[in-house]
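*Asks:* Sequence below, structure please.
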Amino acid sequence: MHPLILIPARMASMRLPGKPLAEIAGKPMIVQVAERALEADCGLVAVATDDARVFDAVTDAGVRAVMTRDDHASGSDRISEAAGMVDPDRLHDVIINVQGDLPTIDAASIRASIEPLADTACDIATLGAEISDEREKTNPNVVKIVGTPLGATLLRALYFTRATAPWGEGPLYHHIGLYAYRRAALERFVALPPSQLETREKLEQLRALEAGMAIHVAIIDTVPLGVDTQADLERARAILAT
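*Replies:* So this is what the prediction gives:
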């Protein structure tokens, strides 16, 4: 496999305006995320944005960036466009989408995201972690994976939901929104219209499942901090200041 890591970034966050440029440990958050991706050392890294301020901050830090259209509905659409800009000769057969608000993600987790693609039956790979906090099991903001085991740390996803699922005794898994796509799978995915369950649950990955695409989940030990609010930002600053 020849991965390309793309990090979508937009300034129009509703809960934390200007989020990509929020300062964390002396650097913009988007630069912190790019540095984590570079540390993974598993492929070329580029930031995909529609804002010149983000583009300048990233390139000033010595990281590649590309300017995409400003009308994309999702990060998946943005990285699909960016893949054609960064790699027009299609030398990279795997596209890793690292969200631009994960400044504390570790390199090992990014590398783990491509491991399920060793199975040719897998179209899209993603990450999960067992839920240990009882409050998260009923929190609709924590997306759960319903899956069938393929190995000790590998699931085939059957469903993703905001509800507490599956029912009964056994572990629940928190979905971590980092994806590794086979390039053809990404292109197919973004060409599909939003699906019924995707619209109902507000979970984009359900579109792929409804279309019959296979999503496999690598189970890792920790959930990286996603920065959505000012409180999250302060937590990320504390973590990366140490």
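*Asks:* Every contact and neighbour count from this point should use C-alpha atoms.
*Replies:* Noted.
*Asks:* ok, now which ones touch the residue nearest in space to the middle of the chain?
*Replies:* By Cα atoms, centre = their mean, the chain has its centre lying nearest to Leu178, at 2.4 Å. Contacts here follow Cα atoms under 8 Å, 6 or more residues apart in numbering; on that basis Leu178 touches 96-99, 110, 113, 126-127.
*Asks:* So which of those residues sit within helices?
*Replies:* Ile110 (DSSP state H).
*Asks:* another one to check against the first:
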Amino acid sequence: MKAAIIIPARYASTRLPGKPLLTRTGKPLIQHVYENALQVKKAASVIVATDDNRIFDAVTGFGGKAVMTSTAHETGSARIAEAASAINADIIVNIQGDEPEIEPHHIERLIALQQTAGAFASTLACPFPADATAGPGSPEDPSAVKAILGAVISDDAYWARYFTRHQAVWPRDAMGRIERPQDYYLHIGVYAFSKASLMDFAAAPQGALEKIERLEQLRILERGGKIAIGLIPHAAPGIDTPEDYEAFVRRVGKGAA
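*Replies:* So this is what the prediction gives:
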């Protein structure tokens, strides 16, 4: 089965405007993401889908492939669906444009899971760090989406039961206190779809739970679709804030030293 990676990228960002084009590492952030994606052996092609000419020019300027998409899209999935309509591929992988350190072998695992599970879509999750007992980055953080695992598919792969911003499951005996963060699973926002399921998903209206939680993957579950979750040991840090980017610049500098 032929797989393609599409990276949605937009210029506007509430917390970090112009994020894809930040260059303090010596290259645009989107180039880090693109070059990392090129290392995924199971992917036949990598494409950036954007609605901004500056991003398009930056990607083609470093030799990457990019396509222009509508400015009306409200989600990355809708953007990649437009781009995917012109691509000859069986599996479409959505990697966010602010994930420059996601490990290629984790994407290999994601593609393999989608090939074998027969799911509407596949995604990844990992245990929360053992020291994440409270505050940002812990299971009580609404920005850290929790994956609730269901039935076992195979080793370290499960059907998704639910995704939520709430602290779930609730430790009743501990009166809600998080004693073992590693018993909770952090959802990692990468997806693999069949081309047909991506088109179906993008065309479907939002569901009630999706509107409440602002989690588009709930649209799949609400419509009776199955999502396979592959567990990986840890999450790569994404870039959401100026502080995240500063930390990334420091990590890149250390790697070059």
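*Asks:* Shared with the second structure, which of the contacts of Leu178 of the first structure?
*Replies:* Contacts conserved in the second structure for the contacts of Leu178 of the first structure, using both residues aligned by TM-score structural alignment, their matches' Cα atoms under 8 Å: 96-99, 126-127.
*Asks:* Quickly find the element holding the aligned partner of the residue nearest to the centre of the first structure in the second structure.
*Replies:* Under the alignment (TM-score structural alignment), Leu178 of the first structure pairs with Val190 in the second structure. Per DSSP states H and E: Val190 of the second structure is located in strand 185-194.
*Asks:* and that strand, how far from the chain's centre?
*Replies:* Centroid displacement of strand 185-194 of the second structure relative to its chain, using Cα atoms, centre = their mean, to the nearest Å, is 5 Å.
*Asks:* got it, and stretch 116-130 of the second structure?
*Replies:* 11 Å.
*Asks:* Enumerate the positions of it that are buried.
*Replies:* Of the residues in stretch 116-130 of the second structure, 117, 119-129 count as buried by neighbour count, 16 or more other Cα atoms under 10 Å.
*Asks:* Which member of those is positioned nearest Ser197 of the second structure?
*Replies:* Phe120 (6.0 Å; Cα to Cα).
*Asks:* TSV please, covering the buried residues of stretch 116-130 of the second structure and showing distance to Phe163 of the second structure.
*Replies:* Formatted as TSV, those follow (distance: Cα to Cα, whole Å):
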residue	distance to Phe163 of the second structure
Ala117	19
Ala119	16
Phe120	16
Ala121	14
Ser122	13
Thr123	12
Leu124	12
Ala125	11
Cys126	13
Pro127	14
Phe128	15
Pro129	18
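*Asks:* now the helices for the second structure?
*Replies:* 29-37, 53-61, 76-84, 104-117, 195-203, 208-213, 218-222, 242-256.
*Asks:* from the contacts of Leu178 of the first structure, which would you call buried?
*Replies:* Buried, going by 16+ other Cα under 10 Å: 96-99, 110, 113, 126-127, out of those.
*Asks:* what's the farthest-apart pair in the buried residues of stretch 116-130 of the second structure?
*Replies:* Longest span within those, Cα to Cα: Phe120 and Pro129, 28.9 Å.
*Asks:* right, and Glu187 of the first structure touches Ser80 too?
*Replies:* Yes: between Glu187 of the first structure and Ser80 there is a contact under Cα atoms under 8 Å: 6.8 Å.
*Asks:* quick one, which of those two is more surrounded?
*Replies:* Remark: of Glu187 of the first structure and Ser80, Ser80 carries more neighbours, 20 against 16, as counted by other Cα atoms under 10 Å.
*Asks:* who's in contact with the more buried one?
*Replies:* Counted by Cα under 8 Å, 6+ apart, Ser80 of the first structure has contacts 186-187, 190.
*Asks:* please redo it, this time with the cut-off set to 10 Å
*Replies:* By Cα atoms under 10 Å, 6 or more residues apart in numbering, the contact set of Ser80 of the first structure is 6, 48, 68, 95, 97, 183, 186-187, 189-190.
*Asks:* Need the residues you listed in a markdown table (columns: distance to Arg36 of the first structure).
*Replies:* Output for the contacts of Ser80 of the first structure, formatted as a markdown table (distance: Cα to Cα, whole Å):
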| residue | distance to Arg36 of the first structure |
| --- | --- |
| Leu6 | 12 |
| Ala48 | 16 |
| Thr68 | 22 |
| Ile95 | 16 |
| Asn97 | 13 |
| Arg183 | 22 |
| Leu186 | 23 |
| Glu187 | 26 |
| Phe189 | 26 |
| Val190 | 26 |
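*Asks:* Right, I'll call it a day here.
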